[in-house]
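[1] Here is a sequence with its predicted model. Questions after.
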Amino acid sequence: MKFKTLKQRLIFTLTIGMLMSFMLMAFTSYNAIYSMQQNKINTSIVSALERFTDQCDRDYYNLMQITQQMMPQGYVGSDVDGYFFADQQFDKAMLSRRISNNIEMLTYSYPNVQLVMYYNPKDNAPLFSNLPPSEDLLLQHLPSLKQNLEISYQPPHSSGYRFSGGQVISVTRDAVFSNGLKLVLYAETKNDMGENFDDIFGSQHMPYILLQIDKNQQIKYSSNSNVFKVGQTLNLDSQKPSGTIEGYIWNRKDSHHGFTNVLLLPISSYNRELYAWRTNISLIAIFTLLVMVVTAIMLHQLIYKPLYIFEEEMEELGNGNMTMVDYNTGVEEFDHMFDQFNAMKMRIQTLMQDIENKERQRHKLEIEKLSYQINPHFLMNALNSAHWMAVMHQQHDIDSYISKLNYILSYSLGKSDQDTTLRTEIKMLKTYIELQKTRYDFEACINIEEGDYLDICVPRLILQPLAENAICHGLDENGILNIDISADYSDKIIKIIIADNGKGLDKQALEALLCPNGLDEDSFGQGIGLRYVYLMLESFYGRGDLMHIESEPDMGTKVMLVLPFQGR
């Protein structure tokens, strides 16, 4: 697609620039939000789940260690076994006290352990405990997480301690004593990982659900039974540590005790920051569009309004209106452009004035040329009559002189040698010098290098006026006129040098000669010939730097023409 107008290109450039900036910002911010979500939220989920699972594994292991000492072969269980075989009440009382003390000693190194007791399932009553159990405690009603032989793991549930309502995990263990009595060993420990989850995800306003499932993926514990019920079976990919299910993102961690902890977060909460990013990026897009529209309007005012004014000025200039107009657009570059435009108007006016002056000078030169010729048609006819009279009276010198003068006049009028070449100009120059020798006493040294360049076309009458100035205005008696004509084929130029050893010119006179526009004061003097040669060269070659004059008082004058092989 090509845009021909400045407006189209500006709109295209502005749109592309804004879109690229917006896309770069959107891409960068999305990656930042996504990376933060992955690093912050995912790391928080995995880290919290691992800590919870490790804590559960340690707590269950500690409870197993406690119940191991409560077995008949343990140091606490052996006293219980002896209690059942004691006959005296005093012995039973002493053993009962020692059993309670041993239980307290056993739990002393586990500060989170709360209720530890021997429970008679037949009577649904505790026998020995370190703390008073709740009156309505029934162990058979406790939820079961996993059964491993005689050991049963319970998920988080309310504490059996009478004066505590917190969440605990527990282990029950079946034991048979020597008298055949079957008792259940119970030990529980506080588990505050739920509070840790609240601290982690509550600050981010992200509701979570904690599940504990068995190897068949059946839910054994749920922190939110309204969404995931106990007994419900999940369909989690066992090969992946995370995934999505029913609008939730899940992460899993297997326990060393044969069950799995699962932490779930709602996808809507998980992607809350991405949703907020979409809303913000939409607002930014609208704002960017407004900025682009405002910028386009400002650019139109700043650029197109001055351009419209400039276009009107160009039309006025085309119609010939050269009036200077002062504009203040408020933009320095456009004000400078209008200043340059006004300067251009002034230069155009100056050039037009110069052209008018040159036309007047050319017209004046034509008039002077006609005056200088003094009716040459009549003069030529008279010379022809004098020529035949000299022939009839056998006056050969007069005949030769008149014939040469007639040739010069005929050449100057264009009557002969219409196709002027350098060779013809040289012939004209030699004829003129021969005529002048009959009047003036001087020596002429003419050196001409032969070559094809002599047949090159040149302007008419450019050598004779230079020779005339040297003979009539420069040479004294017994003066010498040197004329050298040669060609430089490498530079494709012709060098013509006309020099005299006469009285020369002072600095002021030389500067007047070097200024062609200042040579119109003497109508028939030295200036008219030089001005004619200068104008002819400029007209034929299109250049005004082809004639060079050097002169010093009493040292003579040298005029050099450097002519190209071809005119313009």
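    Structure received.
[2] From now on I want contacts and neighbour counts done on CA atoms only, so please keep to that.
    Will do.
[3] secondary structure class for residue 301?
    Taken by DSSP: H, G, I helix; E, B strand; the rest coil, the conformation at residue 301 corresponds to helix.
[4] Distance check, it against residue 12.
    Relative to residue 12, residue 301 is positioned 17 Å away (C-alpha to C-alpha, to the nearest Å).
[5] and residue 265, what helix or strand is that in?
    strand 260-266 (DSSP states H and E).
[6] looking just at contacts, which helices and strands does that strand meet?
    Helices and strands touching strand 260-266, as assessed by 3 or more C-alpha pairs under 8 Å, 6 or more residues apart in numbering; DSSP states H and E, comprise helix 43-70, strand 209-213, strand 248-254.
[7] Put this next to the previous one:
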Amino acid sequence: MGNLRHLIGFITGTDKRRRGRERFMSSTVRSKSSAYRYLQGLTLKRRIMILFLGSSLIPFLSIGAISYSTIYSMLQNKIQSGIVSNLKGVQQSLENTLTNLNHVSQQLAFEGSVGRKLDLLLAAKEPYERSRLTEEVRNELSLITFTNPNIGLTLYYFQKEGTTIFENMGVKDGFAPEKAPLLGHYNGISYYGPHPSSNRFVNQIVLSALRRVELPDRQDVYVYIESGFRLTSGILTGDGFGGKVAHLILDHDGRVAYSHIPSVFPVDSLFPGFTREGTSGEYAGHYWFRERSSQGWSVLSVIPAGDYNREMNRWWTQVLLSSLVFLLISLLLGWLLWKMVYKPLGAFHGEIESMEQQSGQGQPGGESAVETAASLAPATHIPEFDDLLQRFREMRGQIWTLFAEVEQKEKRRADLEVEKLLYQINPHFLMNTLDTVHWLAVLHGQGEIDRLVQSLNKLLYYNLGKLGQESTIREELDALQQYLTLQEIRYDFKFLVRIEADERVLDTPIPRFLLQPLVENALYHGLDDEGLIEVDVRQEGSAVRIIVQDNGAGMSEEAVRRLLEEPPPEERRVGMGIGMNYVKRMMAIHYGEGAGLAIRSAAGEGTRIELRLPLTGEDYT
């Protein structure tokens, strides 16, 4: 029955099961890695969430990292290639424009037909001749500008006088081409970077070239040519990667000749960190890319960092939104998985709690136990869990039925054992005593018979009382006195008995026939003339201490161990084994684990037997 109670305690989740689980967990945790130790301390819900998120997010993050590296490289290449491609187009267009200006200026210089006619015109004295040459120069200028639609304002400039002739368009007042930003000077021609046109009727950005005509008699005459303003505007505006791009034009020494963003890169300032070999860089929150022309000047595309990273940021936003949705889906699936497991666990928890309550309040037996089990938690609709739950309920009903049967059997067995022991001891004692009465009557006449019979009657009345009925320490000591009176008459040697008892415990309930077997053992085993038996009854705290001590032959350690641990053989009908077994059984039945029995003995030094019987609340004073 004791083993069954431990089994019930384990199944019902009592404190012992909880402590055992904690000991198991602590012993297991010490042998695991730090990550596993962390998981061991988490609830099932958190473990499911962590493992589910880990199994979901680790592949996602791995793919994301690879995708990021690949897409980042692709986007960078796309952006940079777009910018560089556009920049090369700008550089090539500017170079072609300047080349075209150079080609047209060659026709207007002294080596060209128009330049020679200008020299003749300046040298002519006759009005007619001058008129004819003027008309010819105008016609040829018109033809040149007509056949070159990318050419804008064209004229001859007399530097000393500051005057112009043969303008194909109106010229602004204060015309001074030298004030435009110089882009470079090559082979006698000066190129000026983008600047406002000198055309009186427009104010667009143009490129220009100033070339000396090289007249024999005058060195201050120049050809001034501007590019078409729509051409320049188309070259310097546009994007190369889906965003707005600003342009800079630098001369051979890195001076800014033209700037779309003068607040960051002022005109006539040296470009920050300029080197002749540098092709890209970053400055003041802007990325720049450079293309160098064969003539030495450079054109730069400048992009704000925000525009440059816009497409990358857009991709990052998409990735983060996708990750968030994926995380929410993973959490939802983990939660659904937890709910799927939690419902069966809740059913098992309810079954265990009901089992705990029934264990504390008494348990149903037989068919009622099975009916109670079947009427508790509803089905989980998960076949595996429903099958386990049904088996658990059936097992619980069987355990309660078995528990009731074993408890009844143990109770009947205990009663039979006590009754058997009493019937083994009492007839034995009665037969010996009656035999002694017989021989005394024969040998000594009637002098001792009266005393013997009176003691015998009192002792028999006490010993043959109702089975299982309790007595008091006072009544047990009085019966012991009657027993010793009979034994003094029976034995042919003299022995002394001392009995001391605490008055406070004389009325304490005690199992019947508990002291006599201990005193009888002292008489049977080794007590001789001058023998002494001491019985001491005292209250110690919340227990009664009873000591029976003799100065007889004593016992070995092996004999003491057999008395305390081994049941007596069936064939032993008398002696210490049966008496001690009776005492142990009675103490177990009446006091359980609260009582104590100890024997100390050595050969030639006597035996000391000590009983400790717990007091109940009513007996304890």
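    Received the coordinates, thanks. Predicted model only: the values in this text are computed from it and were never measured.
[8] Could I get the full set of strands for the stretch 101-250 of structure 1?
    Remark: strands assigned in the stretch 101-250 of structure 1 by DSSP state E, counting those that start in this stretch are 113-120, 125-129, 146-148, 151-158, 167-176, 182-190, 209-213, 219-222, 242-245, 248-254.
[9] mind listing the helices for the stretch 351-500 of structure 2?
    Per DSSP state H, counting those that start in this stretch, the stretch 351-500 of structure 2 has helices spanning 367-374, 383-444, 449-463, 473-490. These are given in chain order.
[10] buried ones in the first one?
    Think helix 367-374 of structure 2. Within helix 367-374 of structure 2, the residues scored as buried using 16 or more other C-alpha atoms under 10 Å are 369, 370, 373, 374.
[11] Serialize those residues to CSV and add fields for distance to residue 275 of structure 2.
    Rendered in CSV, the data for the buried residues of helix 367-374 of structure 2 read as follows (distance: C-alpha to C-alpha, whole Å):
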residue, distance to residue 275 of structure 2
369, 95
370, 94
373, 90
374, 90
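[12] on that earlier part again, so which of the helices and strands packed on strand 260-266 of structure 1 is the most packed in?
    Most buried of those, by mean neighbour count (mean count of other C-alpha atoms under 10 Å): strand 209-213, with a mean of 22.
[13] Check the mean deviation of it from structure 2.
    After superposition onto structure 2, the average distance of strand 209-213 of structure 1 to its aligned residues comes to 1.8 Å, using mean C-alpha distance after the TM-score superposition for structure 1.
[14] Run through the neighbouring helices and strands of that strand.
    Other helices and strands packing on strand 209-213 of structure 1, by 3+ C-alpha pairs under 8 Å, 6+ apart, are strand 219-222, strand 260-266.
[15] Give me the mean distance between the shortest one and structure 2.
    What it means is strand 219-222 of structure 1. Strand 219-222 of structure 1 versus its aligned partner: 1.7 Å mean (mean C-alpha distance after the TM-score superposition for structure 1).
[16] Just the residues contacting that strand, thanks.
    143-145, 155-156, 209-214, 228-234 (C-alpha atoms under 8 Å, 6 or more residues apart in numbering).
[17] go again using 10 Å as the cut-off
    In this structure, residues lying in contact with strand 219-222 of structure 1 by C-alpha atoms under 10 Å, 6 or more residues apart in numbering are 143-146, 154-157, 209-214, 228-234, 259-262.
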